[in-house]
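In: build me a model from this:
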Amino acid sequence: MANREGDYGLIYCKNEPGDYIYHPRLVPLKGINVEVEVSDHVATVTSILQYENNEKSPIEAVFVFPLPGDAAVCHFSAKIGQTEVVAEVKEKQEAREEYDDALSSGQQAYLLEESEESPDVFSMTVGSLPPGESASIRLVYVIELTVEADDGLRFCLPAVLNPRYQPPGGESVSGWSSQQPVCVVYKPYSLSFSARVTSPRPISKVESNCSLDPLQYLNTEQTQATVRLAGSGILQGTFLFAPFRKERLQSDGHKFDRDIELLVYYKDAHQPAAIVEAGKDSAKPGSLMGDPVIMLSLYPEFPEAVMASLAPCGEFLFLVDRSGSMQTSCHGGEGRIGSARDTLLLLLKSLPMGCYFNIFGFGSDYDHIFPASVEYSQSTMDKALKKVKTMSADLGGTEILSPLEHIYKQPCVPNQPRQLFVFTDGEVCNTKEVLDLVRSNASSHRCFTFGIGEGASSALITGMAKQGGGHAQFITGTERLQPKVMQSLRFALQPAVVDISVSWDLPKGMSVTPLSPPITTLFRGQRSLIYAQLTGDASGVSEGSVTVKYSLADQPSQDKLGFSLKPTKDTGLTVHRLGARTLIRSLELEQRDQQGQQDGAEEKKRVVELSIQSGVSSAFTAFIAVNKGSGEAVQGPLIRRDIPVSRAFSDLGDHPVQGRRMMAGPNLACLPCIMIAMVLCWAPMKLYDYIRKCLNRHTDSQEVDCGGEDEAPEEPPQPRLPPIDPLLQVITLQKATGFWTLVPELTAVLGKTHEEFKKSKPLTVTEEVWATILALIWLHGFKMDIQDEWQLLAMKAVSWVRAQKVGCVAECVEAGNALLGCKVQKDDLGL
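Out: You can find the predicted model right below:
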């Protein structure tokens, strides 16, 4: 078998003798068809990949691609001509050996395996595809949809796989080496994408970060609908970089430069629900696949009186990725690090008085603003903001493990619950090691994570939040980071729920086996999922119930949900597979915990048995299919071909290459030039002239002779700075305790002269009260569409005004409305 240590979603390049440019190996992947079935808040995804070998020799095609980290891959098959071969799940080493044996004997074989380092990376190997032959590969997985800040349900089809940064001396994920050359930018395969949505409740709308055809309802109740990606099925162009080559093929359709996201909105969506799914008829009763499995969706509601009586506090630690990949964005505009700076400003202004905080930056190394967490005050906030303004993506690679270890070694502040906020593009290779560290410290903190940009590792982002008892968010394309961060801050300010327990009320003769790990965190209004296996006979009883009990501020509370014991049939075993995937992940964690004390063999054995029984992938198993066909061996030497998958080219800053020759001939380009070229190919500017300048700038390289004409080096054009957001200007001027002062900077943003503001001020109030009420009126009058971003700092301002015991608030609001041209009511402000 050919070596599987392949390029991570990129093509290798081969230089023929006498050529001056690199030629990519021909790629046999012709197209991908994706069909998504969304049922309420669960999705079944079917991907069909079309391969065709146009070469003169048999090939082995290798495709390394991303999947959501919590997806349950449950089907893998291949169709050659009229013959379909369905893969079986086997222990990974056994599957690899069977694959090798098949290729050695000239048979066609297909292997699908999950990366042992990160569960959101898979590799598919199509072996012994004869010349002129086509193959259709079918891959199916099921996944839960995540709940967004605006109550939408998010589905993401990963289309971008970025290299995962590997610290020096470490072992790479699936053989990825960030030092391998790159010379292909566009991908020569097409994508067709469609989705069908069904729900017990009406579907309000479906949105996407990509262009969609209009939503088509299938019934009058609007509980069924279909939607498809605009331009689906149109072949993408291929752009090969070479010195002084300017042409670029134009094409419509999805460009594989971003993940495909759908946001599904239902009317009255987030209500407690239960699904009981019947087992497989052919499976043994008493087994996971033979018994009914229940999926519970719980949305706890905390008592208003308890929530209102609690003063927010905490130790807030902000860990910000400052690696090179945070410098720019794939879609133009301000870089990711700029968005992170703005978000830190908003967070610092929204923190409650009396809390503690600190800010950490990490890359190849890490730093912090304060040696230890400090109490939140005007002086500490000012010092932190001064540092934040100069923060840049200048710390090299993405090594998150060391700063996490440093944070966890710091003693917690007494009576201040620790809340860790992590901002990263998630390009790390030691995902499981990071998750294990977060999990081992889960009792001392809550972890809130934010995956920034295309290709962020879903396994890392969701895994850290899940193991740390927090909440995960993803920010892609032109989405704003701020509203999602503020939602997580509101979660963090909620008091910790303790003493959580789950009890079942089932008829005699029935028992329950939990498949989900114990619930450790509850947030008001957020979904909690529970999977469980139901064993036994209901004896004519048709109803059961589950009760979740917990304590909040020493006050016991509970939520109860009833469900039918009549299982739903013909559902495709979606709930069973999601339950199996949940249990597999828990067992894999136990296996890693045991490795330090034993060899973890027993846990690994249980994972393999469960994976084979359920047909769901795991870190220790793989899908293997062998097509014996007519029994005739494929003739000729087997050639390996690596399939490209898209990556966010701005992320190249994390992966420097030193002393690596890329081209041969009189006009040569070193890798920095090619890296620049790949970024520029997305920008509307002339590549030709810019590369000529780059070639001249790199003539001092000892490893690469860049050549070029004798012209003076020129600096690249400086990007235009984005205009300063008026909202951020107003927020910047707010003091830590919540008030504003009547300074010219504030009056300029509000659109009047300083004299006009002073002249309109009621005589009986101070300038600080007047400025604060004006700022509140401006926020409510002009920025209500993004209220989630400034709501917490406005609450601080309202509390401060109330503390001043102002007797003429109504007069101030009336005067402020007249001055700013607004119609905001006093009650709207909370005064």
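In: going forward, measure contacts between C-alpha atoms and count neighbours the same way
Out: Fine.
In: Ile777 and Pro483, how far apart?
Out: Distance, Ile777 to Pro483, using Cα to Cα, to the nearest Å: 20 Å.
In: any buried residues in stretch 591-603, and which?
Out: Buried residues in stretch 591-603, counted by 16 or more other Cα atoms under 10 Å: 591-593, 600, 603.
In: no no, stretch 567-579
Out: For stretch 567-579, burial by neighbour count (16+ other Cα under 10 Å) applies to 573-579.
In: now, which of those sits nearest Ala61?
Out: Using Cα to Cα, Arg577 comes nearest to Ala61 of the buried residues of stretch 567-579, at 28.7 Å.
In: wait, what's in contact with the closest one?
Out: Applying Cα atoms under 8 Å, 6 or more residues apart in numbering to Arg577 gives the contacts 72, 74, 142, 614-616.
In: switch to 10 Å and redo it
Out: 71-74, 141-143, 288-289, 293, 583, 611, 614-617 (Cα atoms under 10 Å, 6 or more residues apart in numbering).
In: which SS class is it?
Out: helix (DSSP: H, G, I helix; E, B strand; the rest coil).
In: and the nearest residue to Met486 once chain neighbours are set aside, how far is that from Pro644?
Out: Spatial nearest neighbour of Met486, chain neighbours left out: Glu789 (6.0 Å); criterion: Cα to Cα, 6 or more residues apart in numbering. Going from Glu789 to Pro644 by Cα to Cα gives 39 Å.
In: so how far is Leu344 from Gly525?
Out: Distance from Gly525 to Leu344, by Cα to Cα: 25 Å.
In: and the strands in the stretch 451-600 of the chain?
Out: If DSSP state E, counting those that start in this stretch is used as the criterion, the strands of the stretch 451-600 of the chain fall at 472-475, 498-505, 510-514, 528-536, 543-552, 555-564.
In: circling back to that earlier point, so of the contacts of Arg577, which ones are in helices?
Out: 583, 611, 614 (DSSP state H).
In: and these, which is closest to Ala771?
Out: Closest to Ala771, out of all of the ones in helices among the contacts of Arg577 and judged by Cα to Cα, is Leu583, at 56.0 Å.
In: how about this one, so we can line them up?
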Amino acid sequence: MCFNRRRIPKHLLLQPSPPHRPTRRIWTWVLGSLVVLLTIAAAEIARADVNPEEASAGSLLVKTASGYRAALHHHSEAQVTIKGMLARVVLRQTFENVTDDWVEGVYVFPLPEDAAINRMVLEIGERRIVADIKEKQEAQRIYDQAKREGKRAALTRQERPNLFTQAIANIGPKEKVIIELQYHELVTYRNQTFSWRLPTTLTPRYIPGVMKQDADTQVSLETNSGWGWAQPTDQVPDAHRITPFVHPAPQPDTNNIAINISLDAGVPLAQIRGAYHELSIYKLGNGHQITPTQKHIPMDRDFEMQWHTVAGKAPDAAFFTEHIDGEDYALLMVLPTQQEQAGATLPREVIFIIDTSGSMGGVSIEQAKASLQLALSRLADKDRFNVIEFNSFHQALFSRPVPADANALQQARSFVQRLNADGGTEMAPALDEALRYPAAEGYLKQVIFITDGSVGNETSLFELIHQQLGDARLFTVGIGSAPNSYFMTKAAEFGRGTFTFIGAQTEVAEKMQSLFTKLESPVMSDIEVNWPVPVEAWPARIPDLYQGEPLLVSAKVSGTWPNRGVIDVRGQQAGKSWSRKLAVANTSSDAASHSGIGVRWAEQKIAALLDEKVRGRPEAEVRDAVLEVALQHQLMSPYTSFVAVEETPSRPQDQALEQAPVPNLLPQGQQAAPLMYPRTATPLLLNWLLGSCALLALLALRRFGSREVHHD
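Out: Below you'll find the predicted structure:
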């Protein structure tokens, strides 16, 4: 008898002998059970799916003369005022109950990750109820009590810095309610270009981990049944709160938004343009009024507006102040002068990580592959590199980084060209692989991470980056029409790098060129800001700056600012010292013209406090510190929520209250898995069956994988 013997990898030969394996009888029982459970699960799925022809009042979809709609119809309007580098946004969300039932609506929606939300109003007809800011558990208790008593109520809570939940209780049949949110933020200023961005939908997040079965989780699921398509896991215990359904059959009027922008740039402008939408622009005095040419645009991708200054007129320094309740707040912006690299640059060891998970399907994977191919073309002969792709699993092209010679680069290009998007988004093993080893002596290690960031376990990934970064720098490249910008920006921040956003195939060359310039240019480091008076400034430790990026510092001023105070900024770049002195007048002299500076400072302090959790500070301490700032400044945070309650009950106690989640639109260019579509119910039996099937399948795969290695 002859056997074709297979080469066994060396690392497997060094493993100890396999442990005792279960008998054939046990595995026959396991596989038989798996078949039975899969059969039952398939029946449950068929029973749970919504058939649009059977949808009626009380379902997530209802049949109308024009097609199928969510039980709650939603559209939004954003009124945006931009003055200099500050943006104030008033977002009005209208919810219309198209059914004959009393409903509780829940809408999970994105906002910019640095949005400082400081006002919420519930509007019912002519009545406007201004919300109170409360500690999160207290706000939830007030809302739940009002819901039981039949009172109209609204609750706005933060799930992630860029993801929020709007709950509205006791919306009457055919009734319309409006939620008004106000927030402040900074516009982005890079490479002498300003931009403002509004996310309108979200890429469905991947939820890693094992499903939780404890009593507290079951109580939470019963309370929030049907809000999300995922179940809590040990890694993402709030998975059901961050996985809103997507609309399976949107109509032209489904989830639209109108955007009206008043822009006072403060400098002469050469161009105003929309990155992904056509704009109508009207000059009014020293400012501009801007709207999308299509009055109501679908909420299926981020909206971004850019404005460019006239040549030679781009600001390189600015100082804004605000006086609130006897306190002075300031915002400093300085754009350092770029210096040439002194002497020869260090060779680089570049690790490319590319996300090939299912959420990257469609145009996203093509953008990612094009970006990576361009990045490979910029490697120099003296550089070393590797490519790691990941989905449910990860694989590296080479076992360790190799010299960037012609042969290795050709292998890499072929490897990238063959990549397809499928499977889960298990980021941690790929990041661990990239960061595990320090660079070879004499090399500068850079990690370029290309992904849409659609994960629910952001904090654990930040901890991994913080713990394993060493001397490396991590640069994130956000891909797609609605990436998780919170993960991308914060991962780059912990990685001491930068975030680049690519929202369309036409942007790949321009955006990657900008990133290459940063990677190949000297960094401004050891930055210090010396103030003429005591201040509490954030960030407390100023990060390194890359070419084209401004220094931004928010400060709370103590004491009296001198009539002609001088701010001294210093740093090191390309082995040379750099400094800049700015003479500024008394901070309260033009307070009325720069609203939003105070809440910007508070939002920056809260963000810094939350980062301390990643660095190991006990959460109880962080929570107390955040609560103090958030309640004083009336700001939304992970520990505070806005709640508004109408005093008089509206829903008769003999009338039931139906749940009506508002589905999001799927990001442009993506395809959703069936489980992300809304259903009439999500049976707990089905969830248990699917979890059991996954567990048994894993055991079976491990069994047969073991047999393949040890018996060939």
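In: care to give me the TM-score?
Out: Here the TM-score for the pair of chains, by TM-score structural alignment, normalised by the length of the second structure, is 0.78; 598 aligned residues with a Cα RMSD of 2.9 Å.
In: show me which of Gly525 and Leu344 of the first structure is the more surrounded one.
Out: Leu344 (21 against 15; other Cα atoms under 10 Å).
In: among the buried residues of stretch 591-603 of the first structure, which are located in helices?
Out: Per DSSP H, the subset of those in helices is 591-593, 603.
In: would you mind measuring from the most centrally placed residue in the second structure to Asp300 of the second structure?
Out: Centroid check for the second structure by Cα atoms, centre = their mean gives Asn484 as the closest residue, at 2.8 Å. Look at Asn484 of the second structure and Asp300 of the second structure: by Cα to Cα, they are 14 Å apart.
In: mutual contacts of these two, please.
Out: Residues touching both Asn484 of the second structure and Asp300 (Cα under 10 Å, 6+ apart) are 199, 202-203.
In: of those residues, grab the buried ones for PyMOL.
Out: PyMOL command restricting those to the buried ones, with burial defined by 16+ other Cα under 10 Å:
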select buried, resi 199+202+203
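In: returning to what we had before: aligned partner of the residue nearest to the centre of the second structure in the first structure?
Out: Under the alignment (TM-score structural alignment), Asn484 of the second structure pairs with Ser457 of the first structure.
In: what number of residues lie near the closest residue in space to that match that isn't next to it in sequence?
Out: What sits nearest to Ser457 of the first structure in space, not counting adjacent residues and going by Cα to Cα, 6+ apart, is Gly426, at 4.9 Å. Gly426 of the first structure has 30 neighbouring residues, counting by other Cα under 10 Å.
In: which residues are in contact with the equivalent of Gly426 of the first structure over in the second structure?
Out: Taking TM-score structural alignment, Gly426 of the first structure has Gly453 as its aligned residue in the second structure. Residues near Gly453 of the second structure by Cα under 10 Å, 6+ apart: 203-206, 355, 359-360, 425, 427, 476-480, 482-489, 491.
In: one more time with 7 Å, if that's ok
Out: By Cα atoms under 7 Å, 6 or more residues apart in numbering, the contact list for Gly453 of the second structure reads 483-484, 487-488.
In: likewise Ile502 of the second structure?
Out: Contacts of Ile502 of the second structure (Cα under 7 Å, 6+ apart): 478-480, 508, 511.
In: preserved in the first structure, out of those?
Out: On the basis of both residues aligned by TM-score structural alignment, their matches' Cα atoms under 7 Å, what survives of the contacts of Ile502 of the second structure in the first structure is 478-480, 508.
In: between those, which is nearest His308 of the second structure?
Out: The closest of those, once distances to His308 of the second structure are taken by Cα to Cα, is Val508, at 19.5 Å.
In: tell me how many other residues surround the counterpart of that closest one in the first structure.
Out: In the first structure, the residue paired with Val508 of the second structure is Leu481, using TM-score structural alignment. Leu481 of the first structure: 22 surrounding residues under other Cα under 10 Å.
In: now Arg661 of the first structure
Out: As a burial measure, Arg661 of the first structure scores 15 neighbours (other Cα under 10 Å).
In: Val36 of the first structure now?
Out: Number of residues near Val36 of the first structure (other Cα under 10 Å) recorded here: 23.
In: with Ala305 of the first structure instead?
Out: Here the count is done by other Cα under 10 Å, and Ala305 of the first structure has 8 residues near it.
In: any idea which element it lies in?
Out: Using DSSP states H and E, Ala305 of the first structure maps to helix 304-308.
In: for that helix, the distance to its chain's centre please.
Out: Remark: helix 304-308 of the first structure is offset 33 Å from the chain centroid, using Cα atoms, centre = their mean, to the nearest Å.
In: sorry, back to before: part of a helix, is the match of Gly426 of the first structure?
Out: No. Gly453 of the second structure: not assigned to a helix; according to three-state DSSP it is coil.
In: thinking again about what came up before, how near is the residue nearest to Ser457 of the first structure to Ala274 of the first structure?
Out: In terms of Cα to Cα, Gly426 of the first structure sits 33 Å off from Ala274 of the first structure.
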